[in-house]
Structures are given as C-alpha cells and as structure tokens.
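**Q** Predicted model and sequence below, questions to follow.
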Amino acid sequence: MPASDYQDDLALLTEAAKAAGEIALGYWKRGPEAWDKGGGAGPVSEADLAVNAMLERDLRAARPDYGWLSEESADSTERLAAKRVFIVDPIDGTRAFLAHDGGFAHALAMVEDGRAVAGVVHLPALELTYAAALGGPALLNGEPISPSTAQHVEGSTVLTSKLSDDPGHWRRGVPRYRRSLRPSLAWRLCLVAEGRYDATISLRPAWEWDIAAASLIAECAGAMATDRNGSPLRFNRPNAQSNGLVVAAPRLHADYIAQLRHWPE
C-alpha cells in the first residue's frame, strides 16, 4: 500500500480516537457500571463497551474489507485471512479510568501483513494524542518526538512492573535501573517515544491491542520495539500476544536484550 494510504488510515484512526475520547469522558468520574471479566482479565465498564461499539461500527463501515481485533469484541479467526486488520483497545487502563485517574488511553492501529503501519494513542483526559504512519515521523499533538539518548541499563529510567525485579529474568542479576509505572501500557511506549523515560519492558505476554499502535509510534520516533528476546513484533497472530516487550533507543535496547534471559514462547 502506498504511504499516502497509510496517512489516510492514520487520519481515520485519529478521528475515531478523538470520538472515543468524547464518549469516554462522558462516563469518566460519573460512576459507570463496571464488572470483572474473570480469569485474571481485569475490569471492564460500560464505557469500554460504548467506545468499542462506536469504533467497530465506524471503522468497519469505513474499511469493510479490513479485519477486526479488539479487547472488547468476540474474536474470530476470519481476521487471520485479512491482509489489513484494525487492532484496537477501546480503553487501555480501565482500572485508572474507574479510579478517576487520567492516565487511560484509546489505542488504535491498522496492521498490514502482520506489521503495524498506522497508529494512534489518545489520552483524552490529559489532552495528549500520539500518532504515526509507517515512513513518517512520530508526533505528539502534531509535533515530532524522539527517544532519549541513554545507552546503558544501569541508571536508566524504565516503565515496568515489579515483576521485572525478579532475578530469574536477568543473566547477571537485577540491574540498578529506576523503575516507574503508568496504568496504560500503550502510554508507556509513547512516553519512551518522546524521551520522558528511557525504556519500557514487559516480561509477561503482551496483548496486541495494548502495543500495536504504540510500538509503531515508538519505532517512527527512532526507538526499537521487539519482544523480550529481541525478535520483531508481529501482529494479527492467532493468540494475539507477543512474548513480552522491550522498547528503547537502539543502543539501550541492545543492552536490555543482552542482559535479559531469553524466554521461550
């Protein structure tokens, strides 16, 4: 597909993400009905479902030949045969959303032949919109962004969970990094893309809807985004998960991969 068509899809995703934000803010801090999905999948709310319904309706109407994968839609193997697929998290960070924390995001990607080629991560409560299309720059509210220049794991700032402090994940023991966390995984990748943090890692499987859009934004900014073993990320897989995640500028990324133990899928 020509790069201009990726820009067309990016414009479509951006418009949809901002419409999603308007719906979400209509529920935010107003006590929306919520329940646990069970099986360790976490909470879902009526806001998640309202956003998902709008996105599925509008995006699929605009691109009827594209496949569909969303955290809040029943999955279908039909998407596996599609050349192009929308991969969507209607609200990434539902716990934060329900706790009146503005760090929730709408993450929307278009994937072509397994590769993310257009993506938007929109945080409506914080008025932040990250966007990128393959071959173009990564933008935050229309301005180009780039990752930090950190080169070594020691002393780097990393967005990750306490799981990363388990020595079993490291070849030479847990490095002396500075660990923080944000509720939305998509936002964590974008914070690395704009250089506010040096890296983000996930040492457990990462759902595609959490990382497809943001991994493209990070790559277009100049960072590398791979699984925990350093293998390229591929999307629209049958299990819709990656084998963990490492995102950082190239030299720092290489140092993380060298220090992490490889983990079989």
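**A** Thanks, I have it.
**Q** From now on I want contacts and neighbour counts done on CA atoms only, so please keep to that.
**A** Fine.
**Q** Can you tell me the element Ala96 falls in?
**A** Taking DSSP states H and E as the definition, Ala96 sits inside helix 94-98.
**Q** And here is the other one:
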Amino acid sequence: MSPFPEHGRTNDQRSAEDLAAQAGRMLTNLRVSKMDPEELGPLAEAEARAVMVDRLAVARPGDVVFGEWCPDDRARLDADRVWFVDPLDGVRSYVTEGRPDWAAQVALWEKGPDGVSGITACAIAMPAYGRVLTGRGATTYQPISIIRGPRPGPLVPPREDDRLRIAVSEAGPPEFAEELAQQLDASLVRLGSGGGKTATVLEDECDVYIHTSGHHQWDSAATVGVVQQRGLHASALDGSELRYNTEAIEFPDLLVCKPELADTIISAVAQYL
C-alpha cells in the first residue's frame, strides 16, 4: 500500500510547493547580489532555511521540522508528521555564476493511521526551469518577468543520440562510473546537486541518476517522494527500499531511474557493491 494520497493535491502538498517556490524565488533574487561566494553560500542557506522553517512554524505549528541544522533532534522519531527540509541543495553550484544545477527541496513524512508511513507531500524547486517539480507534474511558479539575472535554461545539453544518460556527482562520482558507462554503452553527465540530477531524470534529460557518496534523509526525501509519485524508480543501489524518519539519518547510496531500467541498473551495479 502506498502512503501517497490518491486524489488531487492536499493542503500539505500545496504547502510543500509554496515553501519550495518561496525559497527558490528568494534564492534566485539573492544570487545576483554579487556577494563574495564564501559569504553568499552560508547566507543563502540561512535565509532559505528561515523562509521554510518560519512559515512552517506558523502554518503547521504542531509538526516537527528536520534538516542538517538539527541532525541530532530525536523528537521526530515519536512524531506523526515530520517535514524534511533541504533549503539549498547544491551550494557549490549556487555560488558559481551561471550554474543552473541547484535546488530547494521539502517533503512531509507522515505516520498513517493504518500503519503505512511515508512521504505524503513533496516538492523540488528548480529555478533553472522556473518550476517546482512535484509528483503530479511541474507547477510554474516563477514567470520570467520576475527572475532577476540571466535565465540558465536546461541543466544539460540536448541529446545527440539514443545512448543511456547517467547523471552522477561532479564532486564525488561512483568509482565504477566509467566502467559502468562502458558496460551499458551509456554517457555520463556530471552535475552538482542531488535535486538537479533528479530533475534531469524527471525532465527526460537523463535516464538514470546514481549516487554513492552518502546522503542524509533531508537530502533525498523530496527526491524519493517526487520520483515515486511520478511512477519512476527510487531505491538504494541494491534495490532495497529507502525508509524515512528512521533512527539512522544517512543512507549510503541512491538510484533514480526510469522503471524499465531499474532491474538492468541494479544487476549491473551489484558487482561493485
């Protein structure tokens, strides 16, 4: 049984979309301030976090909000509702002029009355696209007229052939990435943020996203929620389920791909695990 609502957009889903949109818009405007990158990154993260946390405190005062600023908060383990927040995903890309691969992410985990728990609302703001990506499609939130500075456009160049495209981390790609690409006759696309790499699969710019350098629950909750709601595949690299609001806050790896490719990728990477 899936924890996702079966009918329409819930108030929580609208809240997730609004939170991601507001953070994305604020970050877009702040980015053109010409601050020193070493100052811009921490300031932008703090401001985006304040946007999300403050608004949730007003709109959902009884819910727990969880992110990298409070990794040891154990109140969430007894809570029925937990918001996983990643206010600025891809700081290195964000502070680099012209880089589009950064995002703002938010997801709600709920404990269901029937014992089924999971992500029930989620959104990934991708200012490069001018949209918030959700499990039910893409919500336009940022008309060009209010975007300050140049609009970067798609995250990766258009496809030139029908080879598989595998998105990997620019800073820490899988050690087996090149060998796997050769084995599958695939091309590698190196990007910064997890939300950005996820977006390339959601937007059909890439077919697979593989991550092996670890990720926290707040890093991937929105990714897994949006991907699974879209009917795509999201799991650990061995195919096992990623379960949120558990004791351990970090996962070792992540696989996002089109569902018809899941078995092929899981089988191909098994030799490296």
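**A** Nice, I can see it. What you see is a predicted model, and the numbers here were worked out from it, not measured in a lab.
**Q** returning to what we had before: what is the corresponding segment of structure 2 for the helix holding Ala96 of structure 1?
**A** Mapped onto structure 2 using TM-score structural alignment, helix 94-98 of structure 1 covers residues 91-95.
**Q** What lies in contact with the matching stretch?
**A** Arg31, Pro37, Leu40, Gly41, Glu45, Arg99, Pro100, Asp101, Trp102, Gly192, Ser193 (CA atoms under 8 Å, 6 or more residues apart in numbering).
**Q** ok, now with 7 Å
**A** Residues from elsewhere that reach stretch 91-95 of structure 2, judged by CA atoms under 7 Å, 6 or more residues apart in numbering: Pro37, Leu40, Gly41, Arg99, Asp101, Trp102, Gly192.
**Q** which parts of stretch 189-201 of structure 1 are buried?
**A** Leu189, Cys190, Leu191, Val192, Ala193, Glu194, Gly195, Tyr197, Asp198, Ala199, Thr200, Ile201 (16 or more other CA atoms under 10 Å).
**Q** now do stretch 127-140 of structure 2
**A** Buried, per 16+ other CA under 10 Å, within stretch 127-140 of structure 2: Pro127, Ala128, Tyr129, Gly130, Arg131, Val132, Leu133, Thr134, Gly135, Ala138.
**Q** Relative to Ser235 of structure 2, which of the residues you listed is nearest.
**A** Ser235 of structure 2 lies nearest to Gly135 out of the buried residues of stretch 127-140 of structure 2, by CA to CA, at 16.1 Å.
**Q** will you turn the buried residues of stretch 127-140 of structure 2 into JSON lines that also has secondary structure?
**A** Output for the buried residues of stretch 127-140 of structure 2, formatted as JSON lines (DSSP: H, G, I helix; E, B strand; the rest coil):
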{"residue": "Pro127", "secondary structure": "coil"}
{"residue": "Ala128", "secondary structure": "coil"}
{"residue": "Tyr129", "secondary structure": "coil"}
{"residue": "Gly130", "secondary structure": "coil"}
{"residue": "Arg131", "secondary structure": "strand"}
{"residue": "Val132", "secondary structure": "strand"}
{"residue": "Leu133", "secondary structure": "strand"}
{"residue": "Thr134", "secondary structure": "strand"}
{"residue": "Gly135", "secondary structure": "coil"}
{"residue": "Ala138", "secondary structure": "strand"}
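**Q** Among these, which pair sits farthest apart?
**A** Pairwise over those, using CA to CA, the maximum falls at Ala128 and Gly135, 18.4 Å.
**Q** what about whatever residue of structure 1 lines up with Ser235 of structure 2, how many neighbours?
**A** Correspondence of Ser235 of structure 2 to structure 1, assessed by TM-score structural alignment: Thr226. When neighbours are counted by other CA atoms under 10 Å, Thr226 of structure 1 registers 22.
**Q** so Thr226 of structure 1 sits right up against Arg234, yeah?
**A** No: assessed by CA atoms under 7 Å, Thr226 of structure 1 is found out of contact with Arg234, at 9.1 Å.
**Q** Mean deviation, the longest helix along structure 1 versus structure 2?
**A** As assigned by DSSP state H, the longest helix anywhere in structure 1 is helix 3-27. Average distance, helix 3-27 of structure 1 versus aligned residues of structure 2 after superposition (mean CA distance after the TM-score superposition for structure 1): 2.3 Å.
**Q** In that helix, which residues are buried?
**A** 6-7, 9-14, 16-21, 23-24, 27.
**Q** packing partners for it?
**A** For helix 3-27 of structure 1, the elements it packs on are helix 46-62, strand 115-123, strand 128-133, judged by 3 or more CA pairs under 7 Å, 6 or more residues apart in numbering; DSSP states H and E.
**Q** If I take the first one and helix 3-27, what angle do their directions form?
**A** Using axes from the mean of the first three to the mean of the last three CA atoms, to 10 degrees, the direction of helix 46-62 of structure 1 lies 150 degrees away from that of helix 3-27.
**Q** Quick check: which helices or strands does helix 46-62 of structure 1 pack against?
**A** Looks like helix 46-62 of structure 1 contacts helix 3-27, strand 84-92 (3+ CA pairs under 7 Å, 6+ apart).
**Q** Mind checking these for the one nearest to Ser70 of structure 1?
**A** Between those, strand 84-92 lies closest to Ser70 of structure 1; by CA to CA that is 4.7 Å.
**Q** which stretches of the stretch 151-265 of structure 1 form strands?
**A** 157-159, 178-180, 199-202, 206-207, 224-226, 241-242, 245-248 (DSSP state E, counting those that start in this stretch).
**Q** Pick the most deeply packed of those.
**A** Stretch with highest mean neighbour count among these: strand 245-248 (a mean of 28; mean count of other CA atoms under 10 Å).
**Q** what's the mean deviation for that one versus structure 2?
**A** Here strand 245-248 of structure 1, set against structure 2 after superposition, deviates by a mean of 1.0 Å using mean CA distance after the TM-score superposition for structure 1.
**Q** Show me how far that strand is from its chain's centre.
**A** When distances are taken as CA atoms, centre = their mean, to the nearest Å, strand 245-248 of structure 1 is centred 11 Å away from the chain's centroid.
**Q** Then stretch 15-31 of structure 2?
**A** Distance, centroid of stretch 15-31 of structure 2 to centroid of chain: 14 Å (CA atoms, centre = their mean).
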